[in-house]
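**Q** I'll drop the sequence and a predicted model, then ask my questions.
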Amino acid sequence: MDQHQERASYSTRSMTESEPIVHNIFENKTGSWQYIVADPSTNAAAIIDPVLDYDPISGTISTKTADSLLSMVKRNGYKVDMILETHAHADHLTAASYLKHRLVKEQGDLDTPIICIGKRINEIQKTWGERYNIPVAEYQGVFDKLFDDDETFHVGNMSAKAIHLPGHTPDLMGYKIRDCVFVGDSVFNADLGSARADFPGGSAEDLFRSGRKLLSLPNDVKIYTGHDYPPEGREAPLPYMSVRDHRGKNKHLKDGTSEKDFVKLRRERDVTLAEPKLLHQSLQMNIRAGRLPAPTDTGLRMLHIPLKMKEAQW
């Protein structure tokens, strides 16, 4: 399987009302879905949850994945108005700031895209900024737009809405653009179920309610996930399933599942999960919206990796 897989889908609800063109780009190393959502009537576009490549062995950041997004934007003649983050990811680094920097050069200062996230990112920044001893100046004001719950906006002529979906993290925001909703790490595809809820500020109860909120949308709405880890028997990652499919098949959230049963299942599973491989690197970069740490006096840019010892030896 190639590292990056891309598909484009087209919604056709009405000939008089623009439906989004959705490009689904899968980043294989972290199992992450990235999206370019474009308005065919204006070529305005949004990029959702872009990935910055990182090699933990060498500590090297690279931009191959992000550059492939830029190539797709250019090839289709899109103008990117915004970069939407569903939350501060704990499993991959965001390419938001890199993409903004490049798009300013390519689109011009008057068409600078804005980096957007839910308003509760302030809580996440404080929690993790203090934990990693990051200067406040390095993460304060790095996002251009903080969405309120249920705030409406537009991608070109297409109406869109920010939907608060807490549980995996308290800041998680989904983005509904016409009949597509991009949900980050809340609902996964039906054969996986749901995301973990054991990070600081996470809540299995909230995750259940967020999942059922999504499954209360009209049956034909497409739920686009932030990740996919195809289980045995399914070869290819899937970017979305319909609300109808989730209501009938989602192994954690299908119709008839009680909150009590979901919470029990989620808690029992979460205690068995290891922390994400890129947890520390991701959070330190992502609360900065993907900006690099300030260089030290020696010119090096540093991330903090906590040490763990089974027993104190001295």
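**A** That came in fine, so what should we check first?

**Q** Please make it C-alpha for all contacts and neighbour counts, starting now.
**A** Noted.

**Q** other SSEs contacting the strand or helix carrying Cys116?
**A** If you go by DSSP states H and E, Cys116 is part of strand 114-118. Packing contacts for strand 114-118, counted by 3 or more Cα pairs under 8 Å, 6 or more residues apart in numbering; DSSP states H and E, involve strand 79-84, helix 96-107, strand 145-147.

**Q** So what's the residue count around the residue nearest to Thr112 when sequence neighbours are not counted?
**A** Nearest non-adjacent residue to Thr112, counting by Cα to Cα, 6 or more residues apart in numbering: Val104, 5.2 Å away. Applying other Cα atoms under 10 Å, we find 15 residues neighbouring Val104.

**Q** where do the helices sit along the stretch 51-200 of the chain?
**A** 64-76, 96-107, 121-131 (DSSP state H, counting those that start in this stretch).

**Q** Pick the most buried one from those helices.
**A** helix 96-107 (a mean of 18; mean count of other Cα atoms under 10 Å).

**Q** which element is the nearest residue to Pro230 once chain neighbours are set aside on?
**A** With sequence-adjacent residues excluded and distances taken as Cα to Cα, 6+ apart, Pro230 is closest to Pro237, at 5.7 Å. Using DSSP H and E, Pro237 sits within no helix or strand.

**Q** okay, pairing it with this:
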Amino acid sequence: ADHAMASARLKERTGAPNAIGEKVADIADLWRGFYNMPKAFDPARDFDRLFADGDSFKLGDLDVRVMLSTGHTMGSITYICGDAAFVHDTLMQPDSGTARADFPGGSTEELWNSLQAILALPGDTRLFIGHDYGADGRDEPEWEATVDKHRADNIHVKEGTAKEDYIATREERDATLSLPDRMLAVLQINLRGGRLPEAESDGAHYLKLPVDKF
């Protein structure tokens, strides 16, 4: 879970504010139910700013625009900066297609709509992805491709792909996937902005894991 704690550590060490999409409040509410922890998580406390779709902010001298990209989760976001867009877990590399949409709060149809919005960006926009698992036969990791490259070659959403075909392909694939290792642990830290739960009476921190819901 160390990567999930980066936000809190960076804020503590640098004093820089942290931010996330405003739909984190809905995600927190969803997972309170799954964990049976009705008082857990307070995004307004743990994040300095909650971004809405269309918001913008400065990163040094750079202007960044926020675009809600739901589907993989209900709060996924794309950040657009100049000719670059950081597309989170929406697209993979063209030879791998797109991200899954079967997590709680996810939606294959919403992911399709988000992908179409991303692919409507200028063709030379460089799309930086969140994960690359490597397609069959490719050994070297990749992390970016242009909108034009995805439109031409993405195995799930290239031009000419019908929405209903995409949904069928994505849902068939998702039905074969298991829950990612440690996801149920890491979420409890992510939803606290990278903070551990409050220490208990023995001074230690504990995570709660449902054993029969997933």
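**A** Okay, I see it. None of these values were measured; they are calculated from a predicted model.

**Q** With distance to Ser71 of the first structure added, can I get the helices and strands packed on strand 114-118 of the first structure in JSON lines?
**A** Formatted as JSON lines, those follow (distance: least, Cα to Cα, whole Å):
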{"stretch": "strand 79-84", "distance to Ser71 of the first structure": "12"}
{"stretch": "helix 96-107", "distance to Ser71 of the first structure": "11"}
{"stretch": "strand 145-147", "distance to Ser71 of the first structure": "25"}
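
**Q** which stretch among those comes nearest Leu307 of the first structure?
**A** Nearest to Leu307 of the first structure, of all these, is helix 96-107, at 28.7 Å by Cα to Cα.

**Q** Output the contacting helices and strands for the longest strand seen in the second structure.
**A** Longest strand in the second structure by number of residues, with DSSP state E as the criterion: strand 62-68. The contact analysis (3+ Cα pairs under 8 Å, 6+ apart) places strand 62-68 of the second structure against strand 56-59, strand 77-81.

**Q** Dump those into a markdown table; add distance to Gly130 of the second structure and mean neighbour count as well.
**A** What follows is these, written out as a markdown table (distance: least, Cα to Cα, whole Å; neighbours: other Cα atoms under 10 Å):
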| stretch | distance to Gly130 of the second structure | mean neighbour count |
| --- | --- | --- |
| strand 56-59 | 19 | 12 |
| strand 77-81 | 11 | 22 |
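
**Q** Nearest to Gly233 of the first structure among the helices of the stretch 51-200 of the first structure would be which one?
**A** It is, among the helices of the stretch 51-200 of the first structure and with distance given as Cα to Cα, helix 64-76, at 27.4 Å.

**Q** quick one on the thing from earlier: among the helices and strands packed on strand 114-118 of the first structure, which comes closest to Ser62 of the first structure?
**A** Nearest to Ser62 of the first structure, of those and by Cα to Cα, is helix 96-107 at 10.3 Å.

**Q** what is the orientation angle of that closest one with strand 114-118?
**A** Compare the direction of helix 96-107 of the first structure with that of strand 114-118 by axes from the mean of the first three to the mean of the last three Cα atoms, to 10 degrees and you get 150 degrees.

**Q** contact partners of helix 96-107 of the first structure?
**A** Here helix 96-107 of the first structure makes contact (Cα atoms under 8 Å, 6 or more residues apart in numbering) with 49-51, 66, 70, 79-80, 83, 111-115, 289-291.

**Q** do that again at 6 Å, thanks
**A** Residues outside helix 96-107 of the first structure that contact it (Cα atoms under 6 Å, 6 or more residues apart in numbering): 112, 290-291.

**Q** and if you look at stretch 114-134 of the second structure?
**A** 69, 83-89, 143-148.

**Q** want to throw the residues you listed into CSV with neighbour count?
**A** Shown next, in CSV, are the contacts of stretch 114-134 of the second structure (neighbours: other Cα atoms under 10 Å):
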residue, neighbour count
Ser69, 27
Asp83, 13
Ala84, 16
Ala85, 24
Phe86, 18
Val87, 25
His88, 19
Asp89, 24
Trp143, 13
Glu144, 21
Ala145, 17
Thr146, 22
Val147, 22
Asp148, 19
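
**Q** quick one: terminal-to-terminal distance for stretch 185-193 of the first structure?
**A** Start-to-end span of stretch 185-193 of the first structure (Cα to Cα, to the nearest Å) is 11 Å.

**Q** The second structure: matching residues for that one?
**A** Counting by TM-score structural alignment, stretch 185-193 of the first structure lines up with residues 89-97 of the second structure.

**Q** dump the residue contacts of Lys251 of the first structure.
**A** 190-191, 193.

**Q** Actually, Asp139 of the second structure.
**A** So Asp139 of the second structure contacts nothing (Cα under 6 Å, 6+ apart).

**Q** swap the cut-off to 10 Å and go again
**A** Tyr133 (Cα atoms under 10 Å, 6 or more residues apart in numbering).

**Q** all strands of the stretch 151-300 of the first structure, in order?
**A** For the stretch 151-300 of the first structure, the strands defined by DSSP state E, counting those that start in this stretch cover 152-155, 158-164, 173-177, 180-182, 222-224, 240-242.

**Q** now the ones you listed as JSON lines including distance to Gln281 of the first structure?
**A** Below are the strands of the stretch 151-300 of the first structure laid out as JSON lines (distance: least, Cα to Cα, whole Å):
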{"stretch": "strand 152-155", "distance to Gln281 of the first structure": "31"}
{"stretch": "strand 158-164", "distance to Gln281 of the first structure": "25"}
{"stretch": "strand 173-177", "distance to Gln281 of the first structure": "22"}
{"stretch": "strand 180-182", "distance to Gln281 of the first structure": "24"}
{"stretch": "strand 222-224", "distance to Gln281 of the first structure": "25"}
{"stretch": "strand 240-242", "distance to Gln281 of the first structure": "28"}
